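J.: here is my input; please provide its structure:
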Amino acid sequence: MRFNIVKNTVLLFVLGMISCGNFSKKKADGFVTEDQTTNTQIPKPKTQNPKPNTQNSQIIVGANQTVAYLPLLKGKRIGIVANQTSVIFKKNLKPKTQNPNYTHLVDSLIALNVNVKTVFAPEHGFRGTADAGEHIKDGIDTKTGVPIVSLYGDNKKPKPEQLKNIDVMIFDIQDVGARFYTYISSLHYVMEACAEGNIPVLILDRPNPNGHYIDGPILEMANKSFVGMHPIPVVHGMTIGEYATMINGEKWLKNGIQCELKVIPIKNYTHQMPYSLPIKPSPNLPNDKSINLYTSLCFFEGTNVSVGRGTNTQFQVFGSPFLDKTNFTYTFTPKPNEGAKSPLYQDKICYGTNLTTAKNLNSLNLGWLISAYKNTKNKADFFNSFFIKLAGTKKLQQQIEAGLSEAEIKTTWKQGLESFKETRNNYLIYK
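T.: Below is the predicted model:
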């Protein structure tokens, strides 16, 4: 699909009205469609998203399907939850390929005379350059003049006054499929605030690069935090759109309220289809390898082991000054860089392992974590309090300290994973 902002504006709106003729009607305060997902009764994948021809398929992300959603925005005041990944591609994506030709969604909608009132930015900011956990200030986007509201720090949930001029909220963020990657926590709070304010939410869906497997311990709600808000495994195998329908259907929002929700699904996509992210989703996930390893290596963020922040191989190496030099011969020295202004062990030699050429994972790897624990100088200093939040349970730390093997630990996850898979099946849009 070619996207020509100026020449095709009128055509897009006309085609949109025709192709979206199955919409029953629009409410003054939002939209209602025949496939309304407020009650999260999602059609099976074969009706929601036709089986792709994987030989010649081109992945078409939700944002690119302007014909499907522009009519929903006509005459509305729009809020957008977006970052640097929220783009419309000038050419569709083939599996395992990247496409540098794109226009930001906000820029495109403004060019199409859509009334964009506010951009809401998650962790790392609207342009995606802030460190993990760094406070992001509200401001004005210098390119468009649109106000930016940060959804990180003390303002994780949009306030009523920040939503008073919004009729429809768009959520378009590239996720990586890990429970502790905070974009799905931002999704929760946006849906909750919009449900309370009777504002419909429109999800422009994107592929999950780690959507080909499900693994990890189920979060226990006693350990709920911004890096884990729901009783799901570490790797959930769902897209943002699917996950939003699960949040709604399982009534995880405050007091069990539900959000008026519509998902623009990805075309020609399955969960088993490899997907190379055209834009890095955050400063410390610079490439496909780091994204694949992230789900396993992020556990180290709850220990005294570095995951390579402050190097050019973030989440592709791990190490610390305290690991046994004879068993961990690879070395690196963290320095300040983009996404790591003050990295752990700055200017100190770390001994560890280089995983840049490791095979891609189809399950969580606990072997690296267990090996690092066994080979650290002072085991009492290895774990910190953040580890339990990342793991979602106290059991994993206790199991590692007790000397259980990876296989023994994973056996204890089986029942929870089977139960989650049954629940997940109710919300799948893609095979």
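J.: hey, let's count contacts and neighbours off CA atoms from now on
T.: Will do.
J.: who's in contact with stretch 225-240?
T.: With C-alpha atoms under 8 Å, 6 or more residues apart in numbering as the test, stretch 225-240 has contacts from 173-175, 177-182, 184-185, 203, 205-208, 210-221, 224, 252, 271, 295, 389-392, 417, 420, 428.
J.: taking the centroid of the chain, which residue is nearest it?
T.: The residue lying closest to the centre of the chain (C-alpha atoms, centre = their mean) is residue 175, at 2.1 Å.
J.: shouldn't that one be in contact with residue 281?
T.: Yes. With contact defined as C-alpha atoms under 8 Å, residue 175 counts as touching residue 281 (7.1 Å).
J.: returning to what we had before: just the buried residues out of the contacts of stretch 225-240, in ChimeraX syntax.
T.: Burial among these is assessed by 16 or more other C-alpha atoms under 10 Å; the matching ChimeraX selection reads:
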select :173,174,175,177,178,179,180,181,182,184,185,203,205,206,207,208,210,211,212,213,214,215,216,217,218,219,220,224,252,271,295,389,390,391,392,417,420,428
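J.: the contacts of stretch 225-240 in strands, which ones?
T.: residue 203 (DSSP state E).
J.: among the contacts of stretch 225-240, name the ones in helices.
T.: 184, 185, 295, 389, 390, 391, 417, 420 (DSSP state H).
J.: mind picking the two most distant members of those?
T.: 185 and 417 (20.5 Å; C-alpha to C-alpha).
J.: which residues does residue 45 contact?
T.: Taking C-alpha under 8 Å, 6+ apart, one finds 51, 428, 429, 430, 431 in contact with residue 45.
J.: host element of the fourth one?
T.: This points to residue 430. Remark: residue 430 resides in no helix or strand, with elements defined by DSSP states H and E.
J.: my guess is it meets residue 269, correct?
T.: Yes. Counting by C-alpha under 8 Å, residue 430 does reach residue 269; the two are 6.9 Å apart.
J.: all helices of the stretch 1-150 of the chain, in order?
T.: For the stretch 1-150 of the chain, the helices defined by DSSP state H, counting those that start in this stretch cover 9-19, 45-48, 66-73, 105-111.
J.: quick check: buried residues in the shortest one?
T.: Residues of helix 45-48 classed as buried: residue 48 (neighbour count, 16+ other C-alpha under 10 Å).
J.: ok now that helix, how far from the chain's centre?
T.: On the basis of C-alpha atoms, centre = their mean, to the nearest Å, helix 45-48 sits 23 Å off its chain's mean C-alpha point.
J.: now the second one, please; I'll put the structures next to each other:
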Amino acid sequence: MKFKNTFLLLFLLMISCGNSHVLQQSPEKTNEIIGDTISEKQKKIVIGANRTEVYLPKLLGKNVAVVANQTSVIYKSDTVYTHLVDSLLRCGVRVTKVFAPEHGFRGSADAGEHVKDGKDAKTGLPLISLYGSNKKPAKAQLEDVDMVIFDIQDVGVRFYTYISTMHYVMEACAENDIPVIVFDRPNPNGGYVDGPTLEKEHRSFLGMHTIPLVHGMTIAEYAAMVNGEGWLKNGVKCDLETVLMENYSRDMDYSLPIRPSPNLPNDQSIQLYPSLGFFEGTDVNAGRGTGFQFQRYGAPFLDSEVFTFTYTPEPNFGAKDPKHNGELCYGEDLSDEPSPKSVNLEWLIKAYNGTKDKLKFFKSRSFTLHAGTEKLRKQIEAGWTENQIRETWQEGIEQFKIIRKKYLKYN
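T.: The predicted structure is shown next:
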């Protein structure tokens, strides 16, 4: 009788949810991505959040916390969706609170900006920041929680902090015997593994694991690796489940329908991010304060005879005080550059060589944390070529691929 009642309740929930697509809303303008093309293969992908039949039965009667941002949605089409939290509430799931990562629950905070606790204006749910001084859920914040859902779009780059947030969530839940479910989403940079491998002495929130800069894994695969390799504090193991995608393959081009953070506005920026992200550890602006974030770079001190492209950063969505705010910057426009399928050092080396006062180019500590090693800065300062530098990455990449292979779930 209990089984029949549970089945009936689930059936009624699925009807009331409309397979989680009844609530429809258009993307907010600031969060929208319009890709150049949406392939037929991409249209057939079923993301983890859309597989309601897999996870709804696990949530019935539970107090659920959700780690989410503006990308945590269930799609009806490429431009019509409902937020996961709204869908769960409509389905009768007891969502008790939302944990918000860098950029906040609705995705409007600047990179590095403190995300405050508060209440979600739409649902009234308490919002608990996991960015700033509180990066790991405290025991008291988990006392009324039976299960945690993690559903955030990643871009497959080590210094993109959502995987660090996931690490801390898994660790806190492991320490408090709370199961975690990770909903999988495509990795738009999932087709390759590249870049310097992080060294343990340079761990930070910008990189917590000894992996190459670009790891080539989906968020659920990555979670399984963190858990399986014992990378959580004291080797604790999280009670981890993953809701995998259907019809996804690693080699397909994937255009994100929603920008994953304020300064990644389109496919080009996402694919250039692994390469131009290095500029975050220098005094060079990487397009913040323009409409072409991570599609251009420049600074007032670059040689104007070499760098003829100019622009002036101004405050905008996602950059209230961009680097070199209001200053004319000389640099390069890469918005039409073919998207690289590897980490490109050409632009970083060119900018360094085009700087007159080279002592001011690197912000040493910040650059080391982004690179995960001091070696890259020293190699560039010593005049190494890109090929020479890339050769030093290969051993770390190959060692990582051996570990990575154990956790891959897609072709």
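J.: quick TM-score on the pair, please.
T.: Superposed pair, TM-score by TM-score structural alignment, normalised by the length of structure 2: 0.90. Supporting alignment: 380 aligned residues with a C-alpha RMSD of 1.5 Å.
J.: sorry, back to before: from the contacts of residue 45 of structure 1, pick the one nearest residue 286 of structure 1.
T.: The shortest approach to residue 286 of structure 1 among those belongs to residue 430, at 26.5 Å (C-alpha to C-alpha).
J.: counterpart of the closest one in structure 2?
T.: Structural correspondence for residue 430 of structure 1 with respect to structure 2 (TM-score structural alignment): residue 410.
J.: not counting sequence-adjacent ones, nearest residue to that match?
T.: residue 249 (5.7 Å; C-alpha to C-alpha, 6 or more residues apart in numbering).
J.: if we can go back for a sec, mind listing what the match of residue 430 of structure 1 touches?
T.: When contacts are counted by C-alpha under 8 Å, 6+ apart, residue 410 of structure 2 touches 248, 249, 250.
J.: which SSE is the residue in structure 1 sticking out farthest from the centre in?
T.: Ranked by distance from the centre of structure 1 (C-alpha atoms, centre = their mean), the top residue is residue 326, with 37.8 Å. Secondary structure from DSSP H and E places residue 326 of structure 1 outside every helix and strand.
J.: before we move on, what about residue 403 of structure 2?
T.: With DSSP H and E as the criterion, residue 403 of structure 2 is inside helix 394-405.
J.: quick check: buried residues in that helix?
T.: In helix 394-405 of structure 2, counting by 16+ other C-alpha under 10 Å, buried: 394, 396, 397, 400, 404.
J.: how much space between the counterpart of the fourth one in structure 1 and residue 216 of structure 1?
T.: With TM-score structural alignment defining the correspondence, residue 400 of structure 2 maps onto residue 420 in structure 1. The spacing between residue 420 of structure 1 and residue 216 of structure 1, counted by C-alpha to C-alpha, to the nearest Å, is 11 Å.
J.: one more: residue 276 of structure 1?
T.: The gap separating residue 276 of structure 1 from residue 216 of structure 1 is 23 Å, by C-alpha to C-alpha.
J.: please work out how many residues are found near residue 362 of structure 2.
T.: Residues near residue 362 of structure 2, counting by other C-alpha atoms under 10 Å, number 20.
J.: mind listing what it touches?
T.: Residue 362 of structure 2 makes contact with 281, 282, 283, 377 under the criterion C-alpha under 8 Å, 6+ apart.
J.: again with residue 55 of structure 2
T.: residue 243.
J.: what do we get in structure 1 for it?
T.: In structure 1, residue 55 of structure 2 lines up with residue 69, judged by TM-score structural alignment.
J.: now do the strands in the stretch 301-431 of structure 1.
T.: Remark: strands assigned in the stretch 301-431 of structure 1 by DSSP state E, counting those that start in this stretch are 317-320, 330-332, 350-354.
J.: other SSEs contacting the first one?
T.: In this case it means strand 317-320 of structure 1. Packing partners of strand 317-320 of structure 1 (3 or more C-alpha pairs under 8 Å, 6 or more residues apart in numbering; DSSP states H and E): strand 350-354.
J.: where does the strand it packs on end up in structure 2?
T.: Residue span in structure 2 matched to strand 350-354 of structure 1, by TM-score structural alignment: 329-333.
J.: average offset between the matching stretch and structure 1?
T.: With mean C-alpha distance after the TM-score superposition for structure 1, stretch 329-333 of structure 2 departs from structure 1 by a mean of 0.2 Å once superposed.
J.: just stretch 162-170 of structure 2 next, same as before
T.: Looks like 0.2 Å for stretch 162-170 of structure 2 (mean C-alpha distance after the TM-score superposition for structure 1).
J.: could you report the separation of residue 426 of structure 1 from residue 245 of structure 1?
T.: From residue 426 of structure 1 over to residue 245 of structure 1 (counting by C-alpha to C-alpha), the distance is 9 Å.
J.: before we move on, what about residue 319 of structure 1?
T.: From residue 319 of structure 1 to residue 245 of structure 1 the distance is 39 Å (C-alpha to C-alpha).
J.: re earlier: which pair in the contacts of residue 362 of structure 2 spans the largest distance?
T.: Maximum distance among these (C-alpha to C-alpha): 13.6 Å, for 283 and 377.
J.: what is the burial count for residue 159 of structure 1?
T.: When neighbours are counted by other C-alpha under 10 Å, residue 159 of structure 1 comes out with 14.
J.: again, but for residue 338 of structure 2
T.: By the criterion of other C-alpha under 10 Å, residue 338 of structure 2 has 10 neighbours.
J.: got the contact list for it?
T.: Not one residue lies near residue 338 of structure 2 by C-alpha under 8 Å, 6+ apart.
J.: go again with 10 Å.
T.: 268, 271, 272 (C-alpha atoms under 10 Å, 6 or more residues apart in numbering).
J.: filter these down to the ones in helices?
T.: Among those, the residues falling in helices (DSSP H) are 268, 271, 272.
J.: what's the match for the second one in structure 1?
T.: When the two structures are superposed using TM-score structural alignment, residue 271 of structure 2 falls opposite residue 292 in structure 1.
J.: same thing with residue 213 of structure 2?
T.: Aligned partner of residue 213 of structure 2 by TM-score structural alignment: residue 234.
J.: now residue 125 of structure 2
T.: Structural alignment (TM-score structural alignment) places residue 125 of structure 2 against residue 146 in structure 1.
J.: for that match, grab the count of nearby residues.
T.: Neighbour tally, residue 146 of structure 1, other C-alpha under 10 Å: 16.
J.: next one: the one 5 residues further on
T.: For residue 151 of structure 1, the number of neighbouring residues by other C-alpha under 10 Å comes to 27.
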